[in-house]
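**Student:** Predicted coordinates and the sequence they were generated for:
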Amino acid sequence: MGVNETVAKPLDRLAALLAHDMGAVDALIRTRMESRHAPRIPEVTAHLVGAGGKRLRPLLTIAAARLLGYEGTHHQLLAATVEFIHTATLLHDDVVDESRQRRGRPTANLLWDNKSSVLVGDYLFARSFQLMTETGNMRVMSILSNASAVIAEGEVLQLTAAQDLRTTEEIYLQVVRGKTAALFSAATEVGGVIAGGTDAQVQALYDYGDALGIAFQIVDDILDYSGTTETIGKNTGDDFRERKLTLPVIKAVAKADAEERAFWQRTIEKGDQQEGDLERAMAILGHHGAIDAARADALAWAARGRSALEALPEGEIRALLTELADFVVARVA
């Protein structure tokens, strides 16, 4: 997802502060995505990994561990694990969603085929489990393996919930916790665990990652209707075209009159979309203040994330993580 240069400073400063660790993580990623027998694996993986992503999730793992004073190297293995899980889910998501653009570039399934994307995604999942076992820490293995299951569960739930007008904000939150926030919270939690943090510290890191991930996804859903292709790294309106009931639409449906509900039933539930429907959808969202309401939710989750950090040691890393919570929502604030 695209990042506006004017608000990228906290993320860039955190990456600069942890550059040594992130260099080691990048080296691990390059080494472990290789395959002696199937050259398509590094080809497909390099296309996505090299597309300019900010490495936010592995950076969170590194930051969480260093925040608690960790001096070892296992956090680097875990950060690479997190990035492999994330990349695998992106490959699978693009097949499921029939996406054609990711981070401003053609998707792997478009350049190669669906089979390659799915199988390379499977390979990266397998690699992620190899990496996490090298830490020898059963607790982090449990956290990351559970997160992988929750992510898959969230994606399956979205298949049924995304095109059902009966989907509530509660169900939406369950989907978001699965497809996005689960990896954010796992990333921060395992950093705390490997650093030997107290139960309270590890819980605070989990709460921060959870809130940050939810805010992150809500912002992404808002930008699909209000951002630009250059800003979000994909085509504006993709969620509407893919018939996804995201938070702004759920809020608008809850206030819809009979005519508007019929519109949502035709375009989202039945998939009968015509020219001008996206513009009408955006007009309905504006009429009911759905974008503003979703924005308020995102800001509230970011505030919850900042609050969680108060239980953790003060210092530059904590200050940057606090700024990062603001950064995530700055694009719609």
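**Tutor:** It's in.
**Student:** C-alpha only now, for contacts and for neighbours.
**Tutor:** Noted.
**Student:** Going along the chain, name the strands of this structure.
**Tutor:** Using DSSP state E, the strands of the chain run over residues 101-102, 105-106.
**Student:** His86 is nearest to which of these?
**Tutor:** The closest approach between His86 and any of those, judged by CA to CA, belongs to strand 101-102 at 13.4 Å.
**Student:** What is the neighbour count of Glu259?
**Tutor:** 9 (other CA atoms under 10 Å).
**Student:** Please apply the same query to Arg139.
**Tutor:** For Arg139, the neighbour count with other CA under 10 Å is 12.
**Student:** distance of it from Ile194?
**Tutor:** 9 Å (CA to CA, to the nearest Å).
**Student:** same check, this time on Asp207
**Tutor:** Taking CA to CA as the measure, Asp207 falls 17 Å from Ile194.
**Student:** and what of His75?
**Tutor:** Taken as CA to CA, the span from His75 to Ile194 is 7 Å.
**Student:** same deal with Ala262?
**Tutor:** Taken as CA to CA, the span from Ala262 to Ile194 is 52 Å.
**Student:** and if you look at His47?
**Tutor:** Taking CA to CA, one finds His47 at 31 Å from Ile194.
**Student:** the more surrounded of these two?
**Tutor:** Neighbours per residue, other CA under 10 Å: of His47 and Ile194, the larger number sits with Ile194, 23 against 15.
**Student:** let's bring in a second model and compare:
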Amino acid sequence: MRGQLPYLSCPLHEFRTNDLKDCVAARKRNGLTSRIAFVGDSRIRYLLELFLYVYRDLDLLITTFKGETVTPELFLGETGKEYWIKYKHHFFVKSTKLKDLKFEFFWAPVLQENRNPDEHRVAGARDLLEEWANSNETLPDMIVLDSGTWGLIISKQEPLDTLVNHGVEAMKKLAPVLAQLATRTTVIFQLPDPIFEFVHHQFTKSSYEQQTNAMMNWLLTAYANLHPPNVIVWDSFLPVAHQQREDCMKLIHYLKNLDTLPSYPSVPQKITWQCYERMHTGFEGLTIGLQMLINHICNPFVDRLDVCCNKQI
């Protein structure tokens, strides 16, 4: 669509590698770093994984939380899938060609709880966010958060109690620290994407039966209405996620074998499209979400005034 989405009043600019280099250099000239932190579950981690693919010519290196350095090819491919906890629990990304660009990811599927390195299902990041908020050190230039999905599977409570605890009560716990962080840096809370309810999760039904779009919409409403005013609620990606699901239905209808679709090198084919996967938007859709983030952080420093988040907006 050449960067023009029907529900946005301004077009997105597609940042290629040289554009990104110019952006990072311009930010540096204005005394700013280019460090982005992603905190949440795999839905938000996929955005950073996609960055590893799209900008792989920047010679990116990933350092795991155990100090091991791996290449994007290992990280994105079947090796990374096999060693998920080892590689993807927490990790840091840097470029040998663009040293001022840095990324970090912290696994926190239940965001409102504290970190728990011994139990990946209930790990949170509230204490990490509090450390950042109370630190005198330079914060990431952007903190991108998400939550919700895992909160619907770890609880044995009744559905309404689960929704209250992981929606209303969660935001009560998070709101003070998010408000504090938002006075010093950009904080973005990504709302949960819709899921493919009709796709079997291949886990025990009793653990995942509360993961429905009705439950997700309740959480979405809680996050959207109870967040602190300075925190940006990222809802503009939701139409893209819905559209990709419609595209998947058409692809399934017209193609007998989705494996014939083009896929990204070094990435498992199914991740490119995710038409038979319940929980994630595929890389084809996420490319727009990634460009939204880069537009937000870069466009105030580019000369074009016809794009979103430019110098005049």
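**Tutor:** Yes, it's here. Predicted model only: the values in this text are computed from it and were never measured.
**Student:** Superposed, what's their TM-score?
**Tutor:** Overlay of the two chains. TM-score (TM-score structural alignment, normalised by the length of structure 2): 0.33; 156 aligned residues with a CA RMSD of 5.7 Å.
**Student:** anything in contact with each of His75 and Ile194 of structure 1?
**Tutor:** Shared contacts of His75 of structure 1 and Ile194 (CA atoms under 8 Å, 6 or more residues apart in numbering): Ala65.
**Student:** mind checking the SS state of Val233 of structure 2?
**Tutor:** Classification of Val233 of structure 2 by DSSP: H, G, I helix; E, B strand; the rest coil places it in strand.
**Student:** Excluding covalently adjacent residues, which one is nearest to it?
**Tutor:** Nearest residue to Val233 of structure 2, sequence neighbours excluded (CA to CA, 6 or more residues apart in numbering): Phe189, at 4.9 Å.
**Student:** Going by contacts, tell me the helices and strands next to the helix or strand where Val187 of structure 2 lies.
**Tutor:** Counting by DSSP states H and E, the element that carries Val187 of structure 2 is strand 186-190. Counting contacts by 3 or more CA pairs under 8 Å, 6 or more residues apart in numbering; DSSP states H and E, strand 186-190 of structure 2 packs against strand 142-145, strand 232-234.
**Student:** what's the angle between the helix or strand following the last one and strand 186-190?
**Tutor:** Heading C-terminal from strand 232-234 of structure 2, the first helix or strand you meet, by DSSP H and E, is helix 238-254. For helix 238-254 of structure 2 and strand 186-190, the angle between their directions (axes from the mean of the first three to the mean of the last three CA atoms, to 10 degrees) works out to 40 degrees.
**Student:** How much space separates the closest residue to Phe216 of structure 1 other than its chain neighbours from Ile214 of structure 1?
**Tutor:** Distances taken as CA to CA, 6+ apart put Val328 closest to Phe216 of structure 1, at 5.8 Å, once the chain neighbours are dropped. As judged by CA to CA, Val328 of structure 1 and Ile214 of structure 1 stand 10 Å apart.
**Student:** The residue nearest to Phe216 of structure 1: what's it in contact with?
**Tutor:** By CA under 8 Å, 6+ apart, the contact set of Val328 of structure 1 is 212, 215-216, 219, 302.
**Student:** Who are the contact partners of Gln203 of structure 1?
**Tutor:** Contact partners of Gln203 of structure 1, counting by CA under 8 Å, 6+ apart, are Glu189.
**Student:** Counting by contacts, list what the helix or strand containing Leu174 of structure 2 packs against.
**Tutor:** Assigned by DSSP H and E, Leu174 of structure 2 belongs to helix 169-182. For helix 169-182 of structure 2, the elements it packs on are helix 126-134, helix 213-226, judged by 3+ CA pairs under 8 Å, 6+ apart.
**Student:** out of the ones you listed, deepest packed?
**Tutor:** helix 213-226 (a mean of 18; mean count of other CA atoms under 10 Å).
**Student:** Report all helices and strands that that one contacts.
**Tutor:** In this structure, helix 213-226 of structure 2 packs against helix 159-163, helix 169-182, with contacts taken as 3+ CA pairs under 8 Å, 6+ apart.
**Student:** report the angle between the axes of that helix and strand 186-190?
**Tutor:** Relative orientation of helix 213-226 of structure 2 and strand 186-190, computed by the same axes, to 10 degrees: 160 degrees.
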